[in-house]
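Peer 1: structure, please.
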Amino acid sequence: MDSSKYRITPKQTPIKLADYPTTDNKQLSEDELQDKWIPESINKLQDLHLKLHAEEEKGIMVVLQAIDAGGKDEAISFIFSNLTAQGLKTTSVKKPSETEVKHDYLWRIHEGKPSRGEISILNRSYYEEVIAPRIHDVLDNDPLPDHLIDEDIWKVRFRQLNDFERYMTENGFPVIKFFFNVSKDVQKDRLLERMKNPKKNWEFSFSDIEERKHWDTYQEVFEDMLNNTSTDYAPWYILPADDDWYARYIISEVMINVLEKLNPQFPEFSGEDRQKLDESIELLEND
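Peer 2: All right, here's what the predicted structure looks like:
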């Protein structure tokens, strides 16, 4: 798969979400994806992740961002849940608590950052800080110094987020970001399924309906975010999220590409440790 077609490069002219298809799978059937391509991809991903975890030199931070019913939770269930549990961390970023509001806006993200040898998943992320306050115009309610709240605050935050991701990358924690580009019609269908299916009622929130009323504003804010924060070192990938299984396949393949570049290896015994290991093997075999 050529996943680069879904990647936003900084050299591009400002992108429009309307130019990115929400469905793009013209070659593989859903059965082929579920039975062949995704399992094969996950097997590769599992092997690379196990090496990353064993080596404990680098980590990866994955950002999943979408409007409600975009497909983030399902991607975690069908892709990342197959990885080694000890080397995986998932954090859901929700409305900040009173304690979190009293700190800088990145403070609450630190527990969700990966350790060396770990992949951390942010189900929504620090990007909420340049989305939700713009949709609902609630920034004035935060205890921020007055001089920080002006028309340039979003540009400032974009720069800060780019700097944060550069810092993470330069310290051995590359950042991979996926935006689930779902259509309004498919979001409607998914929300209705959650509402009508008793087994999925728990996934539904009445706030989802309220947020849907802001659809056009969300698209504008998403575009601004994508155009200002996709960098060479921490790119955004725009997923055709109406094709849920195909979107998951893209995620898996992108993760494989990143891990192959990191090239993690299983640690090997050498020198005195090798000799001690051989002696321990002999001792145990003769037990």
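
Peer 1: from here on, contacts and neighbour counts on C-alpha atoms
Peer 2: Fine.

Peer 1: got the contact list for stretch 171-181?
Peer 2: Contact with stretch 171-181 is made by 17, 20-22, 57-67, 70-72, 114, 116, 165, 168-169, 233-242, 251, as judged by Cα atoms under 8 Å, 6 or more residues apart in numbering.

Peer 1: setting the sequence-adjacent residues aside, check what's closest to residue 236.
Peer 2: residue 177 (4.8 Å; Cα to Cα, 6 or more residues apart in numbering).

Peer 1: next secondary structure element downstream of the helix or strand where the one you found lies?
Peer 2: Applying DSSP states H and E as the criterion places residue 177 in strand 175-181. As assigned by DSSP H and E, the chain's next helix or strand after strand 175-181 is helix 184-196.

Peer 1: what is that next one packed up against?
Peer 2: Contact partners of helix 184-196 among helices and strands, from 3 or more Cα pairs under 8 Å, 6 or more residues apart in numbering; DSSP states H and E: none.

Peer 1: now the second one, please; I'll put the structures next to each other:
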Amino acid sequence: MNIEEYKINKVISLKDYPTKVVLKGAEKKLKKLRKKISKLQDAMYAEGKYSVLICLQGMDTSGKDSLIREVFKDVNARGVEVHSFKVPTELELKHDFLWRHYIALPAKGKMGVFNRTHYENVLVTRVHPSYVFGENIPSVKSLDDINDAFFHNRMDRINHFEKHLADNGTIILKFFLNLSKDEQKNRLLRRLNIPEKNWKFSAGDLKERTLWDKYMFCYEDLLNRTSKENAPWFVIPADDKPSVRFILAEILLKELEKYNFTEPTLPKRVLDQIDVFKEQLNKE
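Peer 2: Model (predicted):
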């Protein structure tokens, strides 16, 4: 698979990207990839030089939760942390918009998955600019202050934030799950038609659905402005769940293999005494 076809390295239009690709044997292939990702994470943990931040964005029902479950199923629980960012709390609103994301970053040796990310601050807030008032920013006095320049400034700050992380050993990979409006409709109906799925449904999903075109405009703008070599965006067709999981896992594996994570060797003084240690244990 050529992962470059999913990577944003030039100005793009989302309408040029497919929302559905069906790959034969995706589920079976994913099982093999999971084991390889797990081994890479073990080596990364032992080496202790890098962390990995995986950012997932997508419209409601794009399959983020199930993707996380299936792709990271074989990774040691010690080595992966998942954070799902909801509406900011009162405490979070008392800090700058990146604070709650910064304190959730993975430590060296670990993978961190952001289910919804710091990009909500230039996405949902851009679709609903009045939400910004909750941040009590001194320079924001009216809706007129929450304009394109405001959000582009935030995107610049996000770029600086991610460069700082990358410079300090965080490998950043960002994925937009490109779901079609028709498939979202099917998934929302499924939540309504299957009783045990009812709990997933929210009337707010239907309200946000009416703003689909505005969301797509905001996504396209942020993808073009914030896909950098040190923190690239990948657009993945999300209408077929097995395929989107396999594609993301394949990209993740290929990107991480570039770093050649190496488990450290024991100091020579310890290696020289391995036989002594074995004998000591065997005599117990």
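
Peer 1: any idea what the TM-score comes out to?
Peer 2: After superposition, the two chains reach a TM-score (TM-score structural alignment, normalised by the length of structure 2) of 0.94; 279 aligned residues with a Cα RMSD of 1.5 Å.

Peer 1: quick one: contacts for the equivalent of residue 264 of structure 1 over in structure 2?
Peer 2: For residue 264 of structure 1, the aligned position in structure 2 is residue 261, judged by TM-score structural alignment. By Cα under 8 Å, 6+ apart, the contact list for residue 261 of structure 2 reads 40, 43-44, 47.

Peer 1: where does residue 261 of structure 2 sit: helix, strand or coil?
Peer 2: For residue 261 of structure 2, the assignment made with DSSP: H, G, I helix; E, B strand; the rest coil gives coil.

Peer 1: now it: how far from residue 37 of structure 2?
Peer 2: Separation of residue 261 of structure 2 from residue 37 of structure 2 (Cα to Cα, to the nearest Å) stands at 12 Å.

Peer 1: ok, now residue 229 of structure 2?
Peer 2: As for residue 229 of structure 2, its distance to residue 37 of structure 2 is 22 Å (criterion: Cα to Cα).

Peer 1: who has more neighbours, these two?
Peer 2: Comparing residue 229 of structure 2 with residue 37 by other Cα atoms under 10 Å, the one with more neighbours is residue 37, at 22 against 13.

Peer 1: residue in structure 1 paired with the more buried one?
Peer 2: Using TM-score structural alignment, residue 37 of structure 2 lines up with residue 45 in structure 1.

Peer 1: pretty sure its match sits against residue 251.
Peer 2: No. Residue 45 of structure 1 is beyond contact range of residue 251, at 10.5 Å (criterion: Cα atoms under 8 Å).

Peer 1: could you check how many residues crowd around residue 55 of structure 1?
Peer 2: Using other Cα under 10 Å: residue 55 of structure 1 sits among 17 other residues.

Peer 1: for residue 190 of structure 1, see how far away it is.
Peer 2: Taking Cα to Cα as the measure, residue 55 of structure 1 falls 40 Å from residue 190 of structure 1.

Peer 1: strands of the stretch 51-200 of structure 2, residue ranges please.
Peer 2: Secondary structure of the stretch 51-200 of structure 2 (DSSP state E, counting those that start in this stretch): strands at 51-58, 80-84, 111-115, 170-178.

Peer 1: make JSON lines out of the ones you listed and add mean neighbour count and distance to residue 150 of structure 2.
Peer 2: Below are the strands of the stretch 51-200 of structure 2 laid out as JSON lines (neighbours: other Cα atoms under 10 Å; distance: least, Cα to Cα, whole Å):
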{"stretch": "strand 51-58", "mean neighbour count": "23", "distance to residue 150 of structure 2": "21"}
{"stretch": "strand 80-84", "mean neighbour count": "16", "distance to residue 150 of structure 2": "25"}
{"stretch": "strand 111-115", "mean neighbour count": "23", "distance to residue 150 of structure 2": "24"}
{"stretch": "strand 170-178", "mean neighbour count": "22", "distance to residue 150 of structure 2": "22"}
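
Peer 1: which among these is found nearest to residue 133 of structure 2?
Peer 2: When these are compared by Cα to Cα, strand 80-84 sits nearest residue 133 of structure 2, at 22.6 Å.

Peer 1: list the buried residues in stretch 227-247 of structure 2.
Peer 2: For stretch 227-247 of structure 2, the neighbour count (16 or more other Cα atoms under 10 Å) marks 227-228, 230-247 as buried.

Peer 1: for the residue positioned nearest the centre of structure 1, which non-adjacent residue is closest in space?
Peer 2: For structure 1, the residue lying nearest the average C-alpha position, counting by Cα atoms, centre = their mean, turns out to be residue 63 (2.4 Å). Nearest residue to residue 63 of structure 1, sequence neighbours excluded (Cα to Cα, 6+ apart): residue 177, at 4.5 Å.

Peer 1: so the aligned partner of the one you found in structure 2 versus residue 58 of structure 2, what's the distance?
Peer 2: When structure 2 is aligned by TM-score structural alignment, the residue opposite residue 177 of structure 1 is residue 174. According to Cα to Cα, residue 174 of structure 2 and residue 58 of structure 2 sit 11 Å apart.

Peer 1: also residue 205 of structure 2?
Peer 2: For residue 205 of structure 2, the distance to residue 58 of structure 2 - Cα to Cα - is 13 Å.

Peer 1: need the contact partners of the stretch of helix or strand residue 42 of structure 2 belongs to.
Peer 2: Using DSSP H and E, residue 42 of structure 2 sits in helix 26-47. Residues outside helix 26-47 of structure 2 that contact it (Cα under 8 Å, 6+ apart) are 50-51, 71-76, 79, 108-111, 242-243, 245-246, 249-250, 252-253, 256-257, 261-264.
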